[in-house]
Structures are given as structure tokens and as C-alpha cells.
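Peer 1: Task: produce atomic coordinates for the following.
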Amino acid sequence: MAEFTIERLGHHGDGIAEGPLYAPLTLPGEVVSGAVEGDRLADIRIVMPSETRVRPPCRHFKSCGGCQLQHASDDFVAEWKTEVVTRALAAQGLKADMRPILTSPPQSRRRATLSARRTKKGAMAGFHARASDVIVEVAECQLLHPDLLAALPVAEALARVGASRRGELSVTATLSEGGLDVAVEGGLEPDGPLLIGLAQEAERHDLARLSWNGEVMATRRAPVQRFGIAEVTPPPGAFLQATESGEQTLLAAVRQAVGEAGRIVDLFAGCGTFSLPLAETSEVHAVEGSAEMTKALDHGWRHVSGLRKVTVEARDLFRRPLMPDELQKFDAAVIDPPRAGAEAQIEQLCTSGVEKIAYVSCNPVTFARDANRLDAAGYALHWVQVVDQFRWSSHIELVAGFTLTSA
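Peer 2: Now for the predicted structure:
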């Protein structure tokens, strides 16, 4: 066994020694021993621990792949995540006022995707082990909201009635005002007996809604999500911010970025996470690629009083971004693209004349790339709010505020 010094953390939370050699569950400054297997270290032992190393709060941490950074102090993780964003911006020649990171509390995740499989003795459900398809059963979880833990026996029951012996179910469970909203992918094609079995499990576990391979099997209560004062019933498996506190933090930063704008365009609007709360003071045009999501958003707006006008448009913003002549009637834009960023839409925003932009991102690298393009077009990047709603993971989210300073 050779010894190595960990120099830094990579974007996925693994320690990196000279080589580069990747060493999971290690921290910068630590001296470790291990066997080199390709570009990774195996059989790692900590020879000299970092001062930022702490005892993981969850007893499943070493085996479960749901968290990557429970062995690091909260202060270290906060500083590291902020530094990741700072470095991404610096690589594009940019800097900004980095506001103190805001982190969601433990046991606050309201949405999780579990893996479940039939076994000879019944079924098992949990999270995958690190870099493995092995399912680790978790008797407790420091990440999930206590009410979401009820999804574990649900996933097991659904695997018993509807999974093949060779396949694996992906079970997305979401807390809603109506109860657990469960969407399953990878199950057997439903026949008569399976349909009956699924209905029985929905009843037995008091589910609000159960969807199977994209089709709703049972709706016992509407799985309502509240965005501001509006109530929305998202389509099965629709995107939702992982924690309520994280959502409110992102929303507060978006509100500050758009200021008192009278007309706002919300790009990649989802089911209305930002559109509907912003409509309390502004007219909003919400654009989203999924027609089901825009329908849910529109329904939520039409069934509540006290909001200003909201219009919706189902449109693929990667292939058909809004053009400058469509954007110029808005005072501010909110853009919340997926991890790939939004190059096509950013190009059009650059010449739109929209005065304020709130950019919400889950990928510092593609955000920095798009920020560079906005900067070149005369948009000043004033501040960045990093949000850690995926606690103990390497995942980073942020909101950035831009204003147009030159034509």
C-alpha cells in the first residue's frame, strides 16, 4: 500500500491526489493509503485525517450512495461549494459578490427517487451504493423528511406486486398536501391482476396518487403543491425543488433580482415555482417545454384570486428559444435551465434589451459559460447566491442577478 496526499476535491465530491487519482470519502490535506486501480484508489485508509473531518451523522453513510460529504464539516462544505462557483466564474474571467451560502436543514428532503427490487424472500428498497447497482436498505435517513420515509415500505410493496425478478423499479416519491405522490418507472406492463394489485397498494398505503410507467393508476386525493397562494397539481414525476426551504431561498433571490419589474418572462418555468409567486405583484408569461406542466400551471392560476395575469406557452426553448422581438416587451426574465444550461436562449436574451435577469442554475460550469456571454453583451453580474438544498451532496444550486448596463 502506497501513501498519497489529497490535494483537492473534485466536482463529484471525491478527493483527488496527484495523478490525478480519485479517492472517495477523503478530504483535502489528508494523507491516505490505498491501492491504485486505474485512476482511482481502493482499500483506502486514512493515515492523517483533516481537521475538517467529522463523524457522519448517518450510520448508513459508508455503504449508501445517497450522500457524498457527511464526513466533512458543514463549514468546509459551505466554503467548498462557494469556491466551486467562484472558480467556475474565474475560468470565464468573471467575478461577483458571493453571498453567504444558505443550506437546507437535515431531514428536509420532500422528494426522493428510491430503487426497489424483488427478491426470493420478498423485496428490498433503498438507495444505490456508491458506483454500484447494489441497493442499500436504509432503516433511517438524515436527509429525508420523516414523512417521506413512509415511501420505503411502499416501494418494497410495489416491487413485490409489479417488478420482474431481473428488473429494478425507480420509485419517485414526493410529499404533497394530499399525501405521498408516487411515480414508478421500470415496472411490468399492467394486466388485470396487476391493476388490481396496484389499486390495493395505493389504498393500503394511503397514497394520494400512484403512477406506473407514466400512467396514473390511482388518484385518491389531489397531490397538491403550493406555489405562493396558488395550488398546483403537477403531472406525475414533474420537477419539484428538493426542499421547501431551498425553494423559498431560491424564490427570495429571484424576487430581488427582478425587483419591481411589471412584466416578467419565466423561461423553463416548470409548474410555476417562480411564476405563480411572482404573479402576486407582476404579470408573468411562463414558458416550459412540457405541455402537461404548463396546463397544471395555468389551472393553478385560474383557480385562485389575488394574482395578476399569467399566460403560459409550451415551447422547446432549446430548439425554439424566444426571440428578441418576443422578449423586448418584458422588463425582466427568469431563466432556470437544466444542467446543460441554455446557450440558445441566452444568445437571444443578449440582444433582447430585457433590463434584469435572474439566472437560476444547478451547474456552476454551464452557468459561468452563459454568464460570460451575458457579460460580453453588456449585462453586469452583481451577485450570486449559492443554495445548498442537496445537503451532504456535491450538488450546487445558485441564483445570480444581472442588469443591463450598455446596449
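
Peer 1: going forward, measure contacts and count neighbours with C-alpha atoms only.
Peer 2: Noted.

Peer 1: could you show me where the strands are in the stretch 101-250 of the chain, in order?
Peer 2: Using DSSP state E, counting those that start in this stretch, the strands of the stretch 101-250 of the chain run over 111-119, 122-128, 135-136, 169-176, 179-185, 209-212, 215-219, 225-227, 230-232.

Peer 1: buried sites along the longest one?
Peer 2: Spelled out, that is strand 111-119. Within strand 111-119, the residues that count as buried by 16 or more other CA atoms under 10 Å are R111, A112, T113, L114, S115, A116, R117, R118.

Peer 1: just those residues now: which is nearest V232?
Peer 2: R111 (16.2 Å; CA to CA).

Peer 1: wait, L144 sits on S104?
Peer 2: No: the pair L144 / S104 is not scored as a contact, 11.4 Å apart, by CA atoms under 8 Å.

Peer 1: Any chance of TSV for the buried residues of strand 111-119, columns distance to M124?
Peer 2: Shown next, in TSV, are the buried residues of strand 111-119 (distance: CA to CA, whole Å):
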residue	distance to M124
R111	19
A112	16
T113	14
L114	10
S115	8
A116	6
R117	6
R118	7
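
Peer 1: Tell me the one of those nearest V387?
Peer 2: R111 (17.0 Å).

Peer 1: can you give me the helices for the stretch 151-300 of the chain?
Peer 2: 151-162, 192-204, 244-258, 275-278, 291-302 (DSSP state H, counting those that start in this stretch).

Peer 1: highest average neighbour count across the ones you listed?
Peer 2: Highest mean neighbour count among the helices of the stretch 151-300 of the chain (mean count of other CA atoms under 10 Å): helix 275-278, with a mean of 26.

Peer 1: Could I get the contacting residues of the closest residue to V85 other than its chain neighbours?
Peer 2: Leaving out its chain neighbours, the residue that sits closest to V85 by CA to CA, 6 or more residues apart in numbering is P364, at 5.4 Å. Contact analysis of P364 by CA atoms under 8 Å, 6 or more residues apart in numbering lists V84, V85, A88, L89, I396, E397, L398.

Peer 1: Another for comparison:
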Amino acid sequence: MSTVLTISRLGAQGDGVADTPKGPVFVPFALPGERVNVAADDKKADLVAVLEASPQRIAPVCKHFGDCGGCAMQHLDPDAYRAWKRDKLVDALKAKGIDTPVDPLVSVEPQSRRRAALTARKTEAGVLLGFNAALTHRIVDMEECHVLLPSIVEKLDVLRALAMLVGRTPKPFRLGVTQTASGLDVAFEDSGSLEGKPRQAAVDFATRNGFARVSVDGEILVEPKKPVVMVDDIAVPTPPGAFLQAVEAAEAVMADLVSAHLKKAKRVADLFSGVGTFALRLARNSEVHAVEGDAPALASLDRAFRATAGTLKRVTVEKRDLFVRPMTYKEFDAAFAGTAFDGVAFDPPRAGAEDQAKQLARSQVRLIAAVSCNPVTLARDLRILVDGGYVLKRVVPIDQFLWSPHLEAVALLEKPRRRK
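Peer 2: Have a look, this model is predicted:
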């Protein structure tokens, strides 16, 4: 049913929100103050036409915007966009009763994202490759992208040709593409069984076209050059499909904040450590115990540390599912070898680290650096830590996920010393 609505505000996912007698209606790609004609369906509506445009509306930079589900906010004036993005963190903190100053948003440049999770599907006309349209399984065949590094976008046709060789299923399959210091690392998932001549053809193609590695469901198909990422000046070999911070410049900002906050800590626990984004940097000043549930990532961290030839302080590693078995306050306060931790960094997945935060809240760890890609779960975890006696010293929003509803943040906390 077609109807006219007036948009009152932006929602958390970037949709325009119209307040109606029946409740809020969410309209993707609409902006506050606009009168819009929509095709409404209960609480969701599709934008048909903008009848009165907001002065904050601008032309999107990408031809796919509005169809591709990768970006939600290219149509909003940059100043208004930055304010909306920062307010997501401010509002999440206030919802948990945390009223604290929040730094200005740290922005990243367009065409700076080094990894992408793309979807592909073989058709009679060739391979569709790109992001899915919002809230659908339809693949938007990518011709350009203003978020990804140009070195990835320039290889789209080569990636299509590789997907044609690797894909052995008519169903959609996924490929994670990461720009490493060695070249593109491509990890296929659910692309079907690849054996015999088709396998050799894919290997030959990947080698001829300079890919660093191609893997299928975690198995390395070919690896002409070991993929590595640089953590400062430390080369870290990465396993297939490894998690990395999306934008190298954003990672550097986060690492600088974490390292500066924890620089006086003699012994640091790096929780959800991954391949060592923070641990290897922290080890320049502190002994570090890195804890991670992903064994290949942890092995990469350990291998990179051992290759530094004594230039870092000791780094120990522990494979542990911190969601099932978080480190306890007793471990923090009376760690193995009889030395307590005086610093902790943690960077969990979007679900946050609720149980781990509860243990930290009971500990006497002096300094904590919390990194998160989800303001809502970060605010929940910070509330736990503040209730446990920690003081928020600084909160920094970082726009690592440009033009999307997602936001990275770093929160720095300190527990005052007990008076004797």
C-alpha cells in the first residue's frame, strides 16, 4: 500500500523513522525532515519517492548505493553522518546510565578497507560477485566499490574468473578476500568439492595471476607466497580466513590508544587476541599473555613472536574459549608464576564479553583497554566494570566501517588503588 510519511529521525541501522499512530515505520534511505512516498508493509516500508528532500541529502558516490547492502548512509551530509555515528555510542552509554565525555569520531578514508566477505554464484551468463542486497540473498554484481581498497576492486574480474573455476555448486558461495602484504588471500567457503583437473586448473590460474593464497573450506589450495600482515614492523603469517581489523589505519589508531593506556603495566593479558594485533605491540613494553579460542590465529601470533629474535618482552599464549571459560579474577590477581596482571586488553566479537567483564570487575587489575565493534554490548560490559569500581578515562569512537551502521570504539578504564 502506497502512503506518504514524514521522517522524524534516524534509526540505529540508518533507516529513516516515521512516527505513526500505529507505531514507528522504518524507511531505508530516508532522512529526518523528509516527506516520502513509500510502499508500506506493517513496520517496514520501501522508499518510492522523496517528495520533500532534506537539506542534508547528498548524491551517493557509488552507483550501487540503494541496491547493494554494503552501505547504508552515503546519502547523508558528512557532518551529519559523523554526528549520527558518534551518537550511536553516546546513546548506547546513556542507555546503561553512563554519562561520560565521548571523543570526536575518528574517520577513515574511502577505499581503505582491506578485507571483504563477498558472495558469488555461477550462472549461465557468468559469475555474479558482490555483496547481497539489504535483507535479501540476491547478489548485487559489483562493478565498483568506494569502501574497498582499489587493489581489491581492480581484481574483481579476476576474482570472478577464479570463482568460476573453484565453484562447483549452483548455489551461492562465499569468498573472503583480504589484501595482505604478500598479495590477495582468498578463502572460499561452501563452493563445493574441487578435485582432479578442475582443481589443477584453479591452482594454475591462481599462480599465474599472482594470488598469495587460495583456500577452500580452510584447506589451502595453493600458496605461492605466505600471506603476512604487518603489525608495526613485525610480519605476522595469517591462516586462511583469519580475522583482521578491516582498515589498517583504524587498527593503528586503536593500537596506539591501547598501547599508550597500558604502557606502565608490567604484565598484560590480551584477551580475544587473534593474530596479535595488540599483543605484539604491547610486548614492546610489557610481558603479555595472549588468550584466544582460535588455534590457527594463536599459532600465527606465537610464530610471529618467536621470529622477533628477542626484540620483544615475553609473550605466552593460551588457547581458551573465553565465552565458556573466562579468565577469573583469581587468575588476574594471582597469575601463574606468582605475578599478578596489572593491565588487560580485550577485543571480543560483537556479542561482547559479559562474563569476562564480570570477572574483571572483581579483580584488582589497574588498567583496562576495551575494544568493541558493537556500542550496545560495549556499554553493557562497561557498566559491569564501572559498577566494579573502574573509572572511565576516555571513550573513542572510530568509524572503521564507513557508511554502515557499524562502529568501532575503544574505552580506557582505571581502577583506583586501594588505600592502605
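
Peer 1: which stretch among the strands of the stretch 101-250 of the first structure comes nearest E343 of the first structure?
Peer 2: The closest of these to E343 of the first structure is strand 225-227. By CA to CA, the value is 27.9 Å.

Peer 1: Show me what the closest one packs onto, helices and strands only.
Peer 2: In terms of contacts (3 or more CA pairs under 8 Å, 6 or more residues apart in numbering; DSSP states H and E), strand 225-227 of the first structure is packed against strand 230-232.

Peer 1: give me the stretch of the second structure that the strand it packs on matches.
Peer 2: The aligned range for strand 230-232 of the first structure in the second structure is 234-236, by TM-score structural alignment.

Peer 1: what's the mean distance for the matching stretch versus the first structure?
Peer 2: Aligned to the first structure and superposed, stretch 234-236 of the second structure gives a mean residue distance of 1.1 Å (mean CA distance after the TM-score superposition for the first structure).

Peer 1: in that stretch, what's buried?
Peer 2: By 16+ other CA under 10 Å, the buried positions in stretch 234-236 of the second structure come out as A235, V236.

Peer 1: Longest helix in the first structure, please.
Peer 2: helix 74-91 (DSSP state H).

Peer 1: Mind giving me the packing neighbours of it?
Peer 2: strand 97-103, helix 364-376, strand 379-388.

Peer 1: so the longest one aligns onto which residues of the second structure?
Peer 2: In this case it means helix 364-376 of the first structure. Helix 364-376 of the first structure lines up with residues 375-387 of the second structure when matched by TM-score structural alignment.

Peer 1: for stretch 93-110 of the first structure, same thing?
Peer 2: On the second structure, the counterpart of stretch 93-110 of the first structure by TM-score structural alignment is residues 97-114.

Peer 1: Identify each buried residue in the matching stretch, please.
Peer 2: For stretch 97-114 of the second structure, using 16+ other CA under 10 Å, the buried residues are I98, V102, L105, V106, V108, Q111, S112, R113, R114.

Peer 1: end-to-end on it?
Peer 2: Length of stretch 97-114 of the second structure, first residue to last, CA to CA, to the nearest Å: 36 Å.

Peer 1: what comes into contact with that stretch?
Peer 2: Identification of contacts with stretch 97-114 of the second structure by CA under 8 Å, 6+ apart yields 82-83, 85-86, 90, 93, 145-150, 152, 178-180, 246-250, 379, 383, 392, 394-400, 402.

Peer 1: Show me what A357 of the second structure lines up with in the first structure.
Peer 2: Mapped onto the first structure by TM-score structural alignment, A357 of the second structure lines up with I346.

Peer 1: any idea how far the nearest residue to its match once chain neighbours are set aside is from A88 of the first structure?
Peer 2: In space, I346 of the first structure comes closest to D370 once its chain neighbours are excluded; the distance is 6.6 Å by CA to CA, 6+ apart. Separation of D370 of the first structure from A88 of the first structure (CA to CA): 11 Å.

Peer 1: try S176 of the first structure
Peer 2: On the measure of CA to CA, S176 of the first structure and A88 of the first structure end up 36 Å apart.

Peer 1: what do you get for A129 of the first structure?
Peer 2: Applying CA to CA, the value for A129 of the first structure to A88 of the first structure is 29 Å.

Peer 1: Please apply the same query to P337 of the first structure.
Peer 2: 17 Å.

Peer 1: Between those two, which has more neighbouring residues?
Peer 2: P337 (24 against 19; other CA atoms under 10 Å).

Peer 1: Which position in the second structure pairs with the more buried one?
Peer 2: For P337 of the first structure, the aligned position in the second structure is occupied by P348, per TM-score structural alignment.

Peer 1: Its match falls within a helix, correct?
Peer 2: No: counting by DSSP: H, G, I helix; E, B strand; the rest coil, P348 of the second structure is not found in a helix; it is coil.

Peer 1: Against E34 of the second structure, how distant is it?
Peer 2: As judged by CA to CA, P348 of the second structure and E34 of the second structure stand 38 Å apart.

Peer 1: thinking again about what came up before, and of the strands of the stretch 101-250 of the first structure, who's closest to G272 of the first structure?
Peer 2: Closest to G272 of the first structure of those is strand 225-227 (CA to CA; 6.8 Å).

Peer 1: Measure the mean distance from that closest one to the second structure post-superposition.
Peer 2: Mean for strand 225-227 of the first structure is 0.8 Å (mean CA distance after the TM-score superposition for the first structure).

Peer 1: Next one: the match of P337 of the first structure from I384 of the second structure, what distance?
Peer 2: Separation of P348 of the second structure from I384 of the second structure (CA to CA): 15 Å.

Peer 1: got it, and E292 of the second structure?
Peer 2: To I384 of the second structure, E292 of the second structure is 22 Å away according to CA to CA.

Peer 1: For stretch 63-75 of the second structure, measure first residue to last.
Peer 2: Chord length of stretch 63-75 of the second structure, first to last residue, is 12 Å (CA to CA).
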